[in-house]
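Peer 1: Structure for this input, please:
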Amino acid sequence: MSTRFDYYKACPEATETMLKLEEFVKSNGLDAKLYELIKLRSSQINGCSYCIDSHTRDLKKLGETDQRLYLLSVWREVPFYTEKECAVLALTEAVTLIADAGVPDEVYEQVRKEFDERQFMVLLMAINTINSWNRIGIATRLLPSRK
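Peer 2: Purely as a prediction, here's the structure:
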């Protein structure tokens, strides 16, 4: 299996637009580790191998433990994530899988206990951005490199 084409070379303006979304999220106070958890969980759900590899490495650089990385896909079953992280992970899953059930009221309320409306929008933009990256990566068959 190989990458289909270099998406940046094919359309740099599209990539630059995506990078602007990244900058918006980063410039609005979202904790870096929390943002990487969003990216990794969404990438797991979507099955983007490149993004799973990349965001696992980024979380390790931020000091994330192996145990929390290994258990992220079953975060509800373990007591290793904070209430804030659980709220964000629930929202990440609901938005990533939005066609299944929308964003249930209980997820919205869980997030609103931890974040105001502006922060909620920043979280939505973070989740939407990684979902877009996942779709680009999967459609172009972007693959992780061996390290």
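
Peer 1: make it CA atoms for all contacts and neighbour counts henceforth
Peer 2: Fine.

Peer 1: and the nearest residue to residue 26 once chain neighbours are set aside, how many residues sit next to it?
Peer 2: Spatial nearest neighbour of residue 26, chain neighbours left out: residue 32 (7.6 Å); criterion: Cα to Cα, 6 or more residues apart in numbering. Using other Cα atoms under 10 Å, residue 32 has 14 neighbouring residues.

Peer 1: tell me the centre residue of this structure?
Peer 2: Centroid-nearest residue in the chain: residue 39, 1.9 Å away (criterion: Cα atoms, centre = their mean).

Peer 1: how about this one, so we can line them up?
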Amino acid sequence: MEQISYTDVPEGMFENLRIIEDSIDNSPLDNKLLELIKLRVSQKNGCAYCLDMHYKELKHAGETELRLSSLCVWEETPYFSNKERVVLKFAETLTKINSAPIPKEDYTPLLSHFNKKEICYLTLAITQINTWNRLMKVFQFTPGNYKIEH
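Peer 2: This next block holds a predicted model:
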């Protein structure tokens, strides 16, 4: 199933991406919120490998089955806080980016929950999971094998 195996990946590539991940992980943002972003963006991009990983990470973090199964229709449910809704909307907008600037109605609501440094980290987290999704779509690592290492 793999088109490019882990051993085919150039030395340093994943390590350099991990440095960015560590920066995001050490940011003031809540880890569960970051994992929610990663799962939703992976759903939008149809990345089975990353879906498996971030679903398992959220389950490990205590996320409920109801919220996990409803994430794909988050706008139609009452299970997500206003803060989460603002972030999920921003994540979706940034994931389906086009040549137009990010609409103010998707950016401005962030300011009632986050400072500008935190918005920078949110933006980086969203772009980072999009990078991972695209790598996995090309590499085609086999989903289902991810193990929690905490």
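
Peer 1: Quick TM-score on the pair, please.
Peer 2: The TM-score (TM-score structural alignment, normalised by the length of structure 1) is 0.93; 146 aligned residues with a Cα RMSD of 1.6 Å.

Peer 1: Contact partners for the residue nearest to the centre of structure 1?
Peer 2: Neighbouring residues of residue 39 of structure 1 by Cα atoms under 8 Å, 6 or more residues apart in numbering: 51, 55, 126, 127, 130.

Peer 1: ok, so what distance separates the fourth one from residue 90 of structure 1?
Peer 2: From residue 127 of structure 1 over to residue 90 of structure 1 the distance is 11 Å, taken as Cα to Cα, to the nearest Å.

Peer 1: Please, where are all the helices along structure 2?
Peer 2: Here structure 2 has its helices, by DSSP state H, at 13-25, 31-45, 48-60, 65-70, 82-95, 104-107, 116-139.

Peer 1: got JSON lines for those helices, with distance to residue 76 of structure 2 too?
Peer 2: JSON lines is the format used below for those (distance: least, Cα to Cα, whole Å):
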{"stretch": "helix 13-25", "distance to residue 76 of structure 2": "29"}
{"stretch": "helix 31-45", "distance to residue 76 of structure 2": "14"}
{"stretch": "helix 48-60", "distance to residue 76 of structure 2": "20"}
{"stretch": "helix 65-70", "distance to residue 76 of structure 2": "9"}
{"stretch": "helix 82-95", "distance to residue 76 of structure 2": "11"}
{"stretch": "helix 104-107", "distance to residue 76 of structure 2": "18"}
{"stretch": "helix 116-139", "distance to residue 76 of structure 2": "22"}
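
Peer 1: looking at the ones you listed, which is buried most?
Peer 2: Across those, the average number of neighbours (mean count of other Cα atoms under 10 Å) peaks for helix 31-45, which reaches a mean of 21.

Peer 1: quick one: it to helix 82-95, angle?
Peer 2: If you take axes from the mean of the first three to the mean of the last three Cα atoms, to 10 degrees, helix 31-45 of structure 2 sits at 40 degrees to helix 82-95.

Peer 1: Pull the distance from helix 31-45 of structure 2 to the chain's centre.
Peer 2: Put simply, helix 31-45 of structure 2 sits 3 Å off its chain's centre (Cα atoms, centre = their mean, to the nearest Å).
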